[in-house]
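J.: Sequence first, then the predicted structure:
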Amino acid sequence: MDSKSMLSVLLLICCAFAENAPPKGRGFAGIKIENVVTLDSAASATLKSGLTTVFFPIIYTLVFVVGLTANGMAVWVFLFRTKKKHPSSIYMANLALADLLFVIWMPLKISYHVNGNNWIYGEPLCKILVSFFYGNMYCSVLFITCLSMQRYWVVAHPMSTQKKNNKVAIGVCLSVWAFIWITSIPLYLYDHTVKIENMNITTCHDVNVIDANDPQSSVKHALFYFMFMSTVSFFVPCIVIVVAYILLLKTLGDNVVDSTAAKSRKKAIVLIFVVLVTFVICFIPSNFMLVLHYALLNGGEVNNGYGVYITSLCLTSLNSCLDPFIYYFVSDEFREHVRNTLLCRSNRTVEQEKATFSSMKYSKKSKSFVSGSSNTESSHC
């Protein structure tokens, strides 16, 4: 199933769950009058619909189970099984760590939606959940960008010593983490929980409080923030990734007679496909809808497609399940370590087997591998 088919199926499922939710309404903008926040009937119906109380918990449960298992194993492999660290493995390890830090908060998100979108864990935990959600999204984009640039550099400059410079990779990763943590600070400066009086629930980052006396001031800061993040942490990296992959394919295309280049080209195409699927499902819709949502709220529009907006944010979490495919297809070493880990084979056992195999010589007469130290011992392969 290609990326378009996957996205179509997910959207059809979303429509099926959301069919009972009225499409009109200002879009989860709680009107605040005399410190009392209320929602209109359309927004209330959407909060009660199967889209948020059934479909979202299913997606988040999938993300938690698959993401925790796959990324937990990836972090284990990169930390304890991979002896020779190189820039690509450093970028992939940080990407896996970002996903792992995100999925460990999923039980709170699942509980929130199962309980009818009622947040019972307090404002501080809501802020942490929101910051880790957006931090993971932009962290993933930036580390995928770093990995894509590294893949191009390795292929285009195979003799360069910079392709093995771990200090540069570590410095870049620290810079990405610092940037994400700094740009997450604004998310802690205002409350994300809203008490909805007419529904007797408390939402977490689902309702924007609009002051009836000054509507635009309520969302203009959020609009500026997400415009900045979408531009710097998504749009610009997207351009870099596209340019890197075009140059990568061009470089590999110039060496079509080389069998090694042909193999690298195949791996590059698979990598591009996996990254494309991740962006089409997880990052492009959510970043587009984030800016559009707050722009429409700022303009006072009465129909801002909130169901599509919250669904795109939900699908963003699937990147924690798709990222492990990047590690698997990019690194032969990672695949080998995962296989050995699943078979409970230690590094020492693997190294001993490699040493034993490398010490054998192939005998044409007996059509078998013969030990280099003795002609009387043989092992058929």
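T.: Happy to help now that I have it.

J.: going forward, measure contacts and count neighbours with C-alpha atoms only.
T.: Fine.

J.: Any idea how far apart the tips of stretch 275-291 sit?
T.: Stretch 275-291 has an end-to-end distance of 22 Å (criterion: CA to CA, to the nearest Å).

J.: So what's the gap between that stretch and the chain middle?
T.: Centroid separation for stretch 275-291 versus its chain: 10 Å, with CA atoms, centre = their mean, to the nearest Å.

J.: How about the secondary structure of Asn255?
T.: Following DSSP: H, G, I helix; E, B strand; the rest coil, the label given to Asn255 is coil.

J.: For the closest residue to it other than its chain neighbours, grab the count of nearby residues.
T.: Excluding the flanking residues, the one nearest Asn255 by CA to CA, 6 or more residues apart in numbering is Ala261, at 6.0 Å. Ala261 has 17 neighbours, counted by other CA atoms under 10 Å.

J.: Next: the one 10 residues further on.
T.: Applying other CA under 10 Å, we find 21 residues neighbouring Leu271.

J.: Now name the helix or strand holding it.
T.: Here Leu271, judged by DSSP states H and E, is contained in helix 259-278.

J.: ok, now how distant is the spatially most central residue of the chain from Gly122?
T.: Centrality entry for the chain: nearest residue to the mean C-alpha point is Asn319, 3.2 Å, by CA atoms, centre = their mean. Separation of Asn319 from Gly122 (CA to CA): 27 Å.

J.: Presented hereafter is structure B, for comparison with structure A:
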Amino acid sequence: MNNSSACSQLQPSTVSSVALPIIYILLCIIGLFGNSLSQWVFLTKIGKKTSTHIYLTHLVTANLIVCSSMPFMGLYFWKGFKWDYGPKACGLVNFLGTLSMHVSMFVSLLVLSWIAISRYATLMKKDSVQEITSCYEKIFYGHLLKRFRQPNFARKLCFYIWGVVLGLIFPVIIYYSVVEAMKVEDKNCYTKQIEVGGKFSQIAGLIGTTFMGFSFLIVLISYYSFVSHLRKIRTCTSIMEKDLTYRSVRRHLLVIQILLIVCFLPYSIFKPIFYVLNHTEDCEQLNYLVEIKNILTCLASARSSTDPIIFLLLDKTFKKTLYNLFIKSYG
């Protein structure tokens, strides 16, 4: 076994030093193009904006920030193990990449949760006047759920999200970059101290992971509540008239749920495991743990580049607007 100081200098494999930079650059190009186009459509081509469009606008903003940080992340993995640690290249790339990636990731999760609640609120609005809807559901919709469908409430909520997330994460990243990273014993940038962080940032990371699980739970509960509500109204004669609405809402919730499962759930599960196992004195095992963490982080950020495709699948107004633009350009 090697002692912990011997493991301070990590040895990145081809996956970290070659594959991850290439993937980040490709995701950056795809994500910046798709999200810029999406933002242009949402802001200039859609007249009457619903609460969903407002949530999506802020989601796209978070996506653009994630995509803008990807070149920093790619540069770090490409050159980090060659750089000396210092206030210039390594410090700047590490700070900007870490800050923008985490802020945008948490904002995205919150916005996705609000979209799930808003979609469920849409369903409840459709059936709030029916006798089959329970008194509890009427009260729940009347006092809480319907607010998520109000554009003004959606705007305020999204601005609060940005403020709270920045207020919580910015001090942690500052402390990590200025205090913990300065304790690096090795002169290189790509080291255990940089990749693992200190005790304070690890605690903050565990709290953030818990938050991710809570966001996933919100979407899961929204989807389960929808399915349960749909079963109850199957006996109504009017169900055929509203089948399209129900299918649309269910599709929204299901896609969001799949996104969280594929992109965020592996990252959320592995992060606590990583914090427990990174104290190993086995350098080879530590390298594997760090690389798995970085791959799952890349997977989590990849969702930001694929969102425009999801918009095409889920939002009829967005799809129709793009189709009309395409016809005018090439018609």
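T.: Here it is on my side, so go on. Just so it is clear, the structure is predicted and the values come from calculations on it, not from any experiment.

J.: still on that earlier bit, which residues belonging to the helix holding Leu271 of the first structure are considered buried?
T.: Along helix 259-278 of the first structure, these residues count as buried under the neighbour rule (16 or more other CA atoms under 10 Å): Ala261, Ser264, Arg265, Ala268, Val270, Leu271, Ile272, Val274, Val275, Val277, Thr278.

J.: List the contacts of the fifth one.
T.: Same thing as Val270 of the first structure. Going by CA atoms under 8 Å, 6 or more residues apart in numbering, Val270 of the first structure touches Phe329.

J.: again, only using 10 Å
T.: Ser264, Leu276, Phe325, Ile326, Phe329, Val330 (CA atoms under 10 Å, 6 or more residues apart in numbering).

J.: farthest pair in those residues?
T.: Ser264 and Leu276 (18.0 Å; CA to CA).

J.: Any idea how many residues pack against the alignment partner in the first structure of Leu260 of the second structure?
T.: By TM-score structural alignment, Leu260 of the second structure lines up with Phe279 in the first structure. The local packing of Phe279 of the first structure (other CA under 10 Å) involves 19 other residues.

J.: The one 4 residues further on too?
T.: The local packing of Phe283 of the first structure (other CA under 10 Å) involves 25 other residues.

J.: Check the spacing between it and Val243 of the first structure real quick.
T.: Taken as CA to CA, the span from Phe283 of the first structure to Val243 of the first structure is 18 Å.

J.: now do Glu123 of the first structure
T.: Distance of Glu123 of the first structure to Val243 of the first structure, computed by CA to CA: 42 Å.

J.: who's more crowded, those two?
T.: A side-by-side neighbour count of Glu123 of the first structure and Val243, using other CA under 10 Å, places Glu123 first with 17 against 14.

J.: Report the contact partners of that one.
T.: So Glu123 of the first structure contacts Leu129, Tyr188, Tyr190, Asp191, His192, Thr193, Val194, Cys204 (CA under 10 Å, 6+ apart).

J.: for those residues, which one is nearest Trp105 of the first structure?
T.: So of these, ranked by how close each gets to Trp105 of the first structure (CA to CA), first place is Leu129, at 6.6 Å.

J.: Apart from its neighbours in sequence, what residue is nearest Ile117 of the second structure?
T.: Using CA to CA, 6+ apart, the nearest residue to Ile117 of the second structure is Ser222, at 6.2 Å.

J.: Just tell me what the one you found corresponds to in the first structure.
T.: Match for Ser222 of the second structure (TM-score structural alignment): Ala244.

J.: number of nearby residues for that match?
T.: Neighbours around Ala244 of the first structure, by other CA under 10 Å: 19.

J.: do the same with Leu343 of the first structure
T.: Residues within reach of Leu343 of the first structure, counting by other CA under 10 Å, total 9.

J.: and if you look at Leu247 of the first structure?
T.: The number of residues packed near Leu247 of the first structure is 17, by other CA under 10 Å.

J.: Which elements pack onto whichever strand or helix holds it?
T.: Secondary-structure assignment from DSSP H and E places Leu247 of the first structure in helix 236-253. For helix 236-253 of the first structure, the elements it packs on are helix 123-156, helix 259-278, judged by 3 or more CA pairs under 10 Å, 6 or more residues apart in numbering; DSSP states H and E.

J.: Good, wrapping up.
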